[in-house]
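**Q** From the sequence below, what's the structure:
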Amino acid sequence: MLRQYELVDRVLAYDPDADEALLNRAYVFSLQAHGSQKRASGDPYFSHPIEVAGILTDLQLDDETIATAILHDTIEDTVATAEQIEKIFGASVARLVDGVTKLSKIEAQTENERAAENLRKFLLAMSSDIRVLLVKLADRLHNMRTLHHIPSEAKRRRIAKETMDIYAPLAERIGMYEFMREMQTLAFQQLEPDAYDSITKRLDQLREGGGDLISRIGSGIRLQLGRNGIQAEIMGREKHPYSIWKKMAERHISFEQLSDVMAFRVIVKTVDECYRALGIVHQRWPMVPGRFKDYISTPKRNGYRSLHTSVIHSEKMRIEIQIRTEDMHAEAEYGLAAHWAYKLGQPARSEGNSGWIRDLVDILEHADNPEELLEHTRMAMYQDRIFAFSPTGELIQLPKGSTPIDFAYAVHTDLGDQAVGAKVNGRVVPLRTPLENGDQVQILRSKAQEPQPEWLSYAITGKARSSIRRFVRHKEREEMVALGRKFYKEIVGRIPAQLGPDAIRNALKRLKVPDEETLMEAIARKLVDDATVMDALMPGSAEKAGVKREVPHQREAISIKGLTPGVAFQLAPCCNPVPGDRIVGLRREDQPVEVHMIECPKLADSQDADWVDLAWGDKADGGTAKLRVIVKNEPGSLGVMAGILGAHKANIVNLSLSHRDRSFHTNDVTIEVHDVQHLMKILAALRAADAISAAERV
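**A** The predicted model follows:
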């Protein structure tokens, strides 16, 4: 364990202006607060915060961050209070300690609600000062280094899984790859012990069989560059066990089939030398096609910059080579912490990281429940990235597999909400089209557009999905309230007396409902029955009106005009009613009203629902109708059918061949129509055509 003077000397070595008194106060306060507490290893508990502080001195962080590391467990694990911390160490340190304490509460959580709430608090704290995250990552790293002392295997696995799910991705997202690699390796050792042991044994055998293979290859690369006037530092290493295991799982290959187990870093002085070194390497050794990546011209979202290539070395094996400058290397190992500059009181933030944090905070604002928050946050942390460009050349980084709808929301929420289509590389494509690296994307928009529920089937970014879900929820509530008002008006019409001006206000009190909109939504969702509403408006009126609670009596049809199909009500797919059909609705608790044709045979099986007499209303929107069209088996007959539908302005939604024989083909066709009259004209035209044998509505 670091002694007091050793810790202070470390900080003063890289920051002579550090507040020595602050560090000494923190050391003594934490030592006294933790007292005789012990860790699972038997060591004094105080050794843990000091080791965490020591990890952060390796990153050369400021004195406030080091003090926070020393104090980070005092509020949670001792009798010390936040007020004491603020009084003795100042508001800034107290705020940082509080932020780390909130994140610590994520540990040992099993319920999604509690875990999500703590994650929410932490992300908000991190968005204002990322030093909170740096302290917590160092805390988790030291806990993982000592994890083997915990006797409970279940607890070790839980902590390891948290590390793999939350902390390693967070470290990767701020570019702290050294932290990420060590945490992943230690977690992998607990989660997959057999796989870990197998891979480490294979790596040991590889070292024994190859001797000083890494040294020989590194020397060869250095010699080749030196002959061409580039002085470089070469570092070689085997890939860590988790990285190897992940590649084996993704590619479905064995260890022997894995070709690039070794990676070499070439550290040069300038960006120009990076590209010159790349050319020299490719001239000397054959490049593996498809394995070159230029993260200097297009950095990763966390600010990572480097040139990556794989070559077939003369040792008859593939090796990965990463070429970068000294500054790039420091940032590649320690990310945001590598260029921290708190001497002026302001952190050196990278635009990529702050943009990622802003996305997370945006997700916090849109997430409706804990499951969504955890899902969307993990999306933002995990996925590999691609690069796409706007028409003005702006670079947008997205997860692999993203679509134009993800691109639109990444640019701006309003652009996503109004997207109607996209041009990718100048060609109009559907919004569901997967984007490729380097695509130029132009979003086509319309102010009349609004987010569509089906977008959720192909939007993959947390920001896009949370924005769409937020709008869909808002739209659904609006529609439910509007439908509820229609039901409410019909219910009031059954009350045998005129209501007073305070009737609705008194009803809300009796029903213990906060406001009128909530009541209307409850009526639409059948969370409260008609008789209860009537009695709340006028006590005893339901019985006088002859309303039985099991079978409410409806006096007039309720219009669904102005409501959107698929939200407050759904057109039943079994009969596909269209405007002009006589319709009836099935009401089930907390579900949209299901609209059927009155002749639909499925109605006989609906004993679990209340029937509601419905009407389309004037100028109702169109719907879809299913037809069965039998055409002659001769060239051009299908074209005749399509021509008739086109001439009658009936868009084909779906077309399938259901039966075929020597003389006839039977096609099931789904078309969009305005109303029943429109449908009848289409059927008459189809039946009149010589190429068509029969046409019926299904």
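**Q** CA atoms for contacts and neighbours, from now on please.
**A** Will do.
**Q** Tell me which stretches of the stretch 401-550 of the chain form helices.
**A** With DSSP state H, counting those that start in this stretch, the ranges of helices along the stretch 401-550 of the chain come out as 404-411, 413-417, 462-494, 503-511, 516-524, 530-537, 541-544.
**Q** In this structure Ile644 contacts Leu686, no?
**A** Yes - with contact taken as CA atoms under 8 Å, Ile644 and Leu686 are classed as touching, separated by 6.8 Å.
**Q** Sequence B follows; please return its structure for comparison with A:
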Amino acid sequence: MSLNKQNDIKKDYNVTPSIAKRLLKDAHNSLSAEEFDKLRNILKESLRKGIYQRGRKSFSLLESIVNTALVAMEYMGLRSSAILAVFLYNPVTEHVISEAEVKKTFGQDVSKIVKGLIKINDMEATQSALASENYANLLLSMAEDMRVIFLMIANRLYMMRNAMSFDEKIRMNLLTEVSYLYTPLAHKLGLYAIKTEFEDLYLKYTDPDSYIFVERKISESREVRDKYIREFIKPIENRLKDSGLKYDIKGRVKSISSINNKLKKQQVDFEHIYDLFAIRIILDSEESKEKAECWQVYSVVADLYTPNPKRLKDWLSIPKSNGYESLHTTVMGPESRWVEVQIRTKRMDEVAEKGFAAHWKYKGVKDSQSKLDEWLANLREVLENDSLGTAEKLEAFKLDLYDEEIYVFTPKGDLHKLPKGATVLDFAFSIHSKVGATCVSGLVNGKNVPIRHKLKSGDQIEILTSPNQSPKQDWLNIVTTSKAKNRIRQQLKEEANKQVEIAKELLARRFKNRKIEDYEPNLMRLIKKLGFKTVTGFYIKIADGTLDINNVIDQYLDFGKKETELHEKHETTSADQFIPHLNEDEKHSSSGEELVIDHNLTGIDYKLAKCCNPIYGDEIFGFVSSQGIKIHRKNCPNAKDMFARFAYRVVPARWSGKSASGYIITLRIIGKDDIGIINNLTSIISKESGVSMRSISIDSIDGLFQGNMSVMLSDTTALNGLIKKLKTVKGVKEVSRLN
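**A** Next comes the predicted model:
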């Protein structure tokens, strides 16, 4: 590409020379001169029409497109077709160029990706991407072409990096969508760098105090940590220098979100978390020597430092389903501190960072896509199964994400990968649906075990079947894999449909024999009065004899044609009336209806949610339920799931007036187990105006006390003031509010 051509692009699209050079150089190398000129003309025409001036205040649409393309290139190694599709999507939707012209000029591959992006964005334009009715369709659209998933993940990473520029409601929807959908997808696809950044950014926006605390602690301990890493690495390097191996060693601090999770899970202060970092040894090896040289390095490390045999993870012999290959060991380093050591090659490291996208580079599309295609095929099968409800489809999708894997074998030695916790019945369905449906037990390592027996890595399993066996409802509680659950539900539904048809014919015949008119609305009301949630459940009870059919007909006659549907009447306003009805403009703004909470509020049936115990001053939202409106904190642990699955039930809410009542909250306090520290804490609480102690429980372990204190107070101002004073007590290390 000539310098003049680069300068033209910079001038036209207001991007830096480096960005223009990187993007267009790649496009130029992948396209013919005619194709490149066509693309350039399309972008110029789009600019002339003002397409790229649209977008949010903080950044233009073009900036979003360019940065999405950069993420796709840098983090995923995507080239050519995918990058072209990113640039052509808007010109197609704005009719600068037609889909037919894209296919003719740039090929079927580019056209297919553009169609996938259009389909997804059309769905997101009409409703929340995570509304339950739309979620399965969104997943199905992405499952048609893997590159569409990559590009959507790339776009969401760029949006997450700029989330503070959005208004609060849009930001909350983005955070929920990313946490619920795109983070697990990035994990499944082996995009660990993106997955980690998603998790860190989610924590930064939803719990900034925890994020800043961990970030500050990491920064404060950097000098000591770096010194320790140097001391740990030095003897390893001395040994490896004489081995003739080409290598690079680096220390890596674990992510802020993972450290925060450890703090919460272990309930200790920062200084007592020792595995804050990992050492990574990356070899420059020929592919034929990779495994041998990795084990050679492991031998060096194990000679110098005592390994923990329970923490050896060998993903060299059997890589993860997403292509991840590495050798992990945890060893006892200086000062009796456990240190994780990861050993891999350059190729493995790129696959670990870029997932399947990098895998294609090394092994070829056809070979490397087999495992991924298997997962996508299974996902499509579940999503296209009309016998499953939306909730069941989403459950099946989530089952396939984040699971740790075990490796088991058939009697012939064939390898099967299953999620940790899988049972004999899961294994049977992984072989074949018929084998699973007729499974009665299994031989695990030669010993007869029931179908619910949980498998371990290395087990050899033989399935025993019987032609008289068929799936049972409780099997759904035995299996863990989406494939098994899908097959069981399918067969149970098929059997239920047969029973329902038999019961319907029987009931219709009895009505006819007794010369009774079958008035369906009355029958539906009777079914509801009898306590059945579904009509299918009613007919199944008739089919299996639980309901006497003559008794049902007698009740139907007593019910009478004068019976009308019962409507629950409330003195308070129905919660359903508070679901915001937004017009098209309001759907994209935060200025919709808002629920104002104060002590004088009457006529509204609302309650404070127990899962997060909101108090006056907390940032809140309302959630419409069958029991009325529940008020939740915005950082409630259940918030992202509610926004994800039931966004249409979320009601913006805020406090008004002054707090006129007390709220009970629980504080978690960690500190040194010194004499008198409890008295000092309770003394502060007793002297604090408007605050009263309700309960206290303390545990003492290894010189530390950990306790929960329940207090009653009026609002967040009082809460923050109390926490600040409690932190000043000598020996107190942490004071935090529990949900």
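**Q** re earlier: comparing the helices of the stretch 401-550 of structure 1, which comes out most buried?
**A** When the helices of the stretch 401-550 of structure 1 are scored by mean count of other CA atoms under 10 Å, the highest mean neighbour count falls to helix 404-411 (a mean of 24).
**Q** who's in contact with that one?
**A** Contacts made with helix 404-411 of structure 1 from outside it, assessed by CA atoms under 8 Å, 6 or more residues apart in numbering, are listed as 396, 398, 415-417, 419, 422, 431-435, 441, 443, 455, 459-461, 463-464.
**Q** Can you spell out the matching residue range in structure 2 for it?
**A** Matched against structure 2 by TM-score structural alignment, helix 404-411 of structure 1 falls on residues 424-431.
**Q** so how far is that stretch from its chain's centroid?
**A** Going by CA atoms, centre = their mean, to the nearest Å, the spacing between the C-alpha centre of stretch 424-431 of structure 2 and its chain's C-alpha centre is 26 Å.
**Q** do stretch 36-49 of structure 1 as well
**A** Offset of stretch 36-49 of structure 1 from its chain centre (CA atoms, centre = their mean): 38 Å.
**Q** now swap in stretch 155-173 of structure 1 and tell me
**A** Using CA atoms, centre = their mean, the distance between the centre of stretch 155-173 of structure 1 and that of its chain works out at 17 Å.
**Q** quick check: it aligns to which part of structure 2?
**A** Alignment of stretch 155-173 of structure 1 against structure 2: residues 170-188, by TM-score structural alignment.
**Q** can you count the residues close to the spatially closest residue to Ala18 of structure 1 that is not a sequence neighbour?
**A** Leaving aside its chain neighbours, Ala18 of structure 1 sits nearest to Asp63 (5.7 Å; criterion: CA to CA, 6 or more residues apart in numbering). The burial metric for Asp63 of structure 1, expressed as a neighbour count using other CA atoms under 10 Å, is 23.
**Q** Quick one: residues contacting the corresponding residue of structure 2 for Asp63 of structure 1.
**A** In structure 2, the residue paired with Asp63 of structure 1 according to TM-score structural alignment is Ser80. With contacts defined as CA under 8 Å, 6+ apart, Ser80 of structure 2 is in contact with 26-27, 30-31.
**Q** Considering these, which is situated nearest to Asn261 of structure 2?
**A** Nearest to Asn261 of structure 2 among the contacts of Ser80 of structure 2: Asp26, at 40.1 Å, using CA to CA.
**Q** and the closest one, what helix or strand is that in?
**A** Taking DSSP states H and E as the criterion, the element that holds Asp26 of structure 2 is helix 17-30.
**Q** by contact count, what packs against that helix?
**A** Packing contacts for helix 17-30 of structure 2, counted by 3 or more CA pairs under 8 Å, 6 or more residues apart in numbering; DSSP states H and E, involve helix 3-13, helix 61-76.
**Q** right, so those helices: which one is the most enclosed?
**A** helix 61-76 (a mean of 20).
**Q** circling back: any chance of the helices and strands packed on helix 17-30 of structure 2 in TSV, plus distance to Leu203 of structure 2?
**A** Putting the helices and strands packed on helix 17-30 of structure 2 into TSV (distance: least, CA to CA, whole Å) gives the following:
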stretch	distance to Leu203 of structure 2
helix 3-13	34
helix 61-76	21
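**Q** Ok, which of those helices comes nearest Phe232 of structure 2?
**A** Go through the helices and strands packed on helix 17-30 of structure 2 one by one with CA to CA and the one that ends up closest to Phe232 of structure 2 is helix 61-76, at 30.0 Å.
**Q** what does that closest one contact?
**A** Residues from elsewhere that reach helix 61-76 of structure 2, judged by CA under 8 Å, 6+ apart: 13, 15, 19, 23, 51-55, 78-79, 83, 86-87, 150-151, 154-155, 157-159, 191, 193-194, 353-355, 357-358.
**Q** mind redoing it with 7 Å?
**A** Taking CA atoms under 7 Å, 6 or more residues apart in numbering as the criterion, the residues outside helix 61-76 of structure 2 that touch it are 52-55, 78-79, 83, 86-87, 151, 154-155, 158, 354, 357-358.
**Q** Done for today, thanks.
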